[in-house]
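Peer 1: Pasted the sequence and its predicted model underneath.
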Amino acid sequence: MKAIEVMSALAQPTRLEVFTHLARARPDGLSPGQLAERIGTPASTMSVHLTILSRAGLVSSTKAGRSITYRAEPDAVRDLALFLMHDCCLGCADVTDPKPEQMNCCCGERVKSVIGDDPIT
């Protein structure tokens, strides 16, 4: 299940910090070197963290020449929250009110879950 992969990726403190830095750097993103410098991690270690975050769908990358820029994918975290609120806590008004389907991301798009088995409608 995708939710487990997302939670597992964010459960490691350095990866959570990397995601936080990338989320704050949106929409421009950061290079692996910039991230390594800000966090104080060797570049080789940063590469491993970025690979795990990328596989979980938490970050994306673009390549321009020899430069790679990573960007946070906030939809993955939002989808995790929706999965936990809607699919795990369905019927619990304390958790699901306001309704998860009414949540909007920072860009104003309507929320749709891709983590659970069925999209929220």
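Peer 2: Good, I have the coordinates.

Peer 1: hey, let's count contacts and neighbours off CA atoms from now on
Peer 2: Noted.

Peer 1: Work out the gap between stretch 30-39 and the centre of the chain.
Peer 2: When C-alpha coordinates are averaged (CA atoms, centre = their mean, to the nearest Å), stretch 30-39 and its chain have centres 17 Å apart.

Peer 1: For stretch 48-66, list every residue counted as buried.
Peer 2: Under the neighbour-count criterion of 16 or more other CA atoms under 10 Å, stretch 48-66 has 49-50, 52-54, 56-60 buried.

Peer 1: and those as JSON lines, adding distance to Asp79 and secondary structure?
Peer 2: Output for the buried residues of stretch 48-66, formatted as JSON lines (distance: CA to CA, whole Å; DSSP: H, G, I helix; E, B strand; the rest coil):
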{"residue": "His49", "distance to Asp79": "21", "secondary structure": "helix"}
{"residue": "Leu50", "distance to Asp79": "20", "secondary structure": "helix"}
{"residue": "Ile52", "distance to Asp79": "18", "secondary structure": "helix"}
{"residue": "Leu53", "distance to Asp79": "15", "secondary structure": "helix"}
{"residue": "Ser54", "distance to Asp79": "15", "secondary structure": "helix"}
{"residue": "Ala56", "distance to Asp79": "12", "secondary structure": "coil"}
{"residue": "Gly57", "distance to Asp79": "11", "secondary structure": "coil"}
{"residue": "Leu58", "distance to Asp79": "11", "secondary structure": "coil"}
{"residue": "Val59", "distance to Asp79": "14", "secondary structure": "strand"}
{"residue": "Ser60", "distance to Asp79": "16", "secondary structure": "strand"}
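
Peer 1: another structure for you, compare them:
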Amino acid sequence: METKLAVNAFAALSQETRLDIFRLLIKAGTGGQPAGALAEALGIAASTLSFHLKELEHAGLVTSARDGRRIFYKADYAGIREVIDFLMADCCNGDPRLCGPYIVTRTKEECC
């Protein structure tokens, strides 16, 4: 993941409502949540929710899919994993006792 993309993800999550939305979608799992349920759970207007969801989608943290008249939003686990990998890539100088599965394996050309 490029630094610029990571910064976009962190910027999206640095706003309280977006972080709340993101956490709800993580809890919802792979089934996601319809937009209306998210708005109701957070007590926010649909237009406000739409603005925040757009920011999360743009950052690669959320995806959407239409099902009839409803739009379901889901956490983008591949995007989330990229952010985690970005953060943990150089963790503890690669010591598996400290970072275990978070260490990203890189070729010599990529890291040196």
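Peer 2: Received it, and whenever you're ready, just let me know what you need. Just so it is clear, the model here is predicted, and its values are computed rather than measured.

Peer 1: For the residue nearest the centre of the first structure, which non-adjacent residue is closest in space?
Peer 2: Geometric centre of the first structure, nearest residue: Leu58, 3.3 Å, by CA atoms, centre = their mean. Closest residue to Leu58 of the first structure apart from its sequence neighbours, by CA to CA, 6 or more residues apart in numbering: Glu73 at 5.0 Å.

Peer 1: neighbours of the counterpart of the one you found in the second structure, just the number please.
Peer 2: Under the alignment (TM-score structural alignment), Glu73 of the first structure pairs with Asp76 of the second structure. Burial of Asp76 of the second structure is recorded as 21 neighbouring residues (other CA atoms under 10 Å).

Peer 1: didn't Asp76 of the second structure look like it was pressed against Thr63?
Peer 2: Yes. Asp76 of the second structure is within contact range of Thr63, at 5.8 Å (criterion: CA atoms under 8 Å).

Peer 1: residue contacts, Leu87 of the second structure?
Peer 2: For Leu87 of the second structure, the contact set (CA atoms under 8 Å, 6 or more residues apart in numbering) is empty.

Peer 1: where's the aligned partner of it in the first structure relative to Leu50 of the first structure, distance?
Peer 2: When the first structure is aligned by TM-score structural alignment, Leu87 of the second structure is paired with Leu84. Distance of Leu84 of the first structure to Leu50 of the first structure, given as CA to CA, to the nearest Å: 24 Å.

Peer 1: Leu16 of the first structure too?
Peer 2: 11 Å.

Peer 1: got the contact list for Ile68 of the first structure?
Peer 2: By CA under 8 Å, 6+ apart, the contact set of Ile68 of the first structure is 31-32, 61-62.

Peer 1: how about a cut-off of 7 Å?
Peer 2: Residues counted as contacts of Ile68 of the first structure (CA atoms under 7 Å, 6 or more residues apart in numbering) are 31, 61-62.

Peer 1: chain center to the helix or strand encompassing it, what's the gap?
Peer 2: Element membership for Ile68 of the first structure, per DSSP states H and E: strand 67-72. In terms of CA atoms, centre = their mean, the centre of strand 67-72 of the first structure is found 14 Å from the chain centre.

Peer 1: so what does whatever helix or strand comes next after it touch, helix or strand wise?
Peer 2: Going down the chain from strand 67-72 of the first structure, the next helix or strand is helix 74-82, by DSSP H and E. Using 3 or more CA pairs under 7 Å, 6 or more residues apart in numbering; DSSP states H and E as the contact criterion, no helix or strand is in contact with helix 74-82 of the first structure.
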